[in-house]
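**Student:** Sequence first, then the predicted structure:
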Amino acid sequence: MSKPVILCVDDEPIVLESLRAQLREAFGDAYYYEVAQDADDALEVLDEIQAENTDVIVIVSDWLMPGMKGDEFLIKVHQRFPKVVKVLLTGQADETAIARVKVEANLHKCLFKPWSEADLIEAIQSGLASHG
């Protein structure tokens, strides 16, 4: 059985590199770490992972991305994968979008850029514990 996946979605490659490095440092080889640069990309990655019978257990998504915004993306994900822990990472999400994703996608946590590594790791650990 393959390892579960943590998927990070952000249109800035430097943010994705930083997230992946922080997650790998905190969780080591316990998970696979996938990245996507926009919501459409991420949905394709989710389809590929599902086709391999692997579970995505956490998604960390930016809010402001080209095409589909993070709130809309996480709501779509929730409709297909309700058990996935969802973390919104944003520099500029409006309160309405955050409230909407909390209600419609069971958002676990919203972190604001620049985030602290400790907050990111805590959000994922508490999300995994509560969705366990």
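**Tutor:** On my side now, so go ahead.

**Student:** can we go C-alpha only for contacts and neighbour counts from here?
**Tutor:** Noted.

**Student:** With adjacent residues omitted, what lies nearest to Val56?
**Tutor:** Leaving out its chain neighbours, the residue that sits closest to Val56 by Cα to Cα, 6 or more residues apart in numbering is Val5, at 4.5 Å.

**Student:** any idea how far the one you found lies from Ala93?
**Tutor:** Plainly put, Val5 is 25 Å away from Ala93 if you go by Cα to Cα, to the nearest Å.

**Student:** Check Pro13 too.
**Tutor:** As judged by Cα to Cα, Pro13 and Ala93 stand 19 Å apart.

**Student:** out of those two, which sits in the more crowded spot?
**Tutor:** Set Pro13 next to Ala93 and count neighbours by other Cα atoms under 10 Å: Ala93 wins out with 18 against 13.

**Student:** put this beside the first:
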Amino acid sequence: MKQGILLCVDDEAIVLNALRDQLRKVYGSKHIIEVAESAEEGLEILDELAGEGLLPLVIISDFLMPGMKGDAFLIEASKRFPFVITVMLSGQVEESAVQRTRDEAGLFSFFAKPWDSDELLLCIDNGLKQFAERFQEAQHGSH
């Protein structure tokens, strides 16, 4: 599988820096770690990288952000990239938004801030395995 993208979207720089540092230590040699300070910027990054033939593997998004909220962002991202693993990481979220994201974007997991780094990394490991399975099944199904 080609090198893929792990994208973190949050309007707080301190959160983005922490996520980027954690992900780079574990996944930086295999995948591109990208960050965006808004959902709109996240969609721009996804479109740009997709144009280069790169797939988003995992997207971690905050819920409460200016402009587009995290649930709408993850739903839109999953429409564009149906195999992507979506994770919501938020301090404030409405249960209805989490449920909507589960229903419409196949939300893989939800974490409350502050998050446990080991649990998040385990989630991403599991998500990457599931992405590979989904992608492989789709490739075999299209032949």
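**Tutor:** Perfect, I can see it now. Here the structure is a predicted model, which means the values were calculated and not measured.

**Student:** how many other residues sit next to Ile6 of structure 1?
**Tutor:** 21.

**Student:** Aligned against structure 2, show me the partner of it.
**Tutor:** Mapped onto structure 2 by TM-score structural alignment, Ile6 of structure 1 lines up with Leu6.

**Student:** before we move on, what SS does its match have?
**Tutor:** At Leu6 of structure 2 the chain is in strand, as set by DSSP: H, G, I helix; E, B strand; the rest coil.

**Student:** Test my guess that the residue nearest to Val56 of structure 1 contacts Glu34.
**Tutor:** Yes - with contact defined as Cα atoms under 8 Å, Val5 of structure 1 reaches Glu34; the gap is 6.9 Å.

**Student:** show me where structure 1 has helices.
**Tutor:** Along structure 1, the segments classed as helices by DSSP state H run 13-27, 39-51, 70-80, 95-105, 117-131.

**Student:** Could you dump these into JSON lines with distance to Ser61 of structure 1 added?
**Tutor:** Shown next, in JSON lines, are these (distance: least, Cα to Cα, whole Å):
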{"stretch": "helix 13-27", "distance to Ser61 of structure 1": "10"}
{"stretch": "helix 39-51", "distance to Ser61 of structure 1": "9"}
{"stretch": "helix 70-80", "distance to Ser61 of structure 1": "6"}
{"stretch": "helix 95-105", "distance to Ser61 of structure 1": "12"}
{"stretch": "helix 117-131", "distance to Ser61 of structure 1": "12"}
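
**Student:** Of the ones you listed, which stretch is the most buried?
**Tutor:** Mean neighbours per residue, mean count of other Cα atoms under 10 Å, is largest over these for helix 70-80, with a mean of 20.
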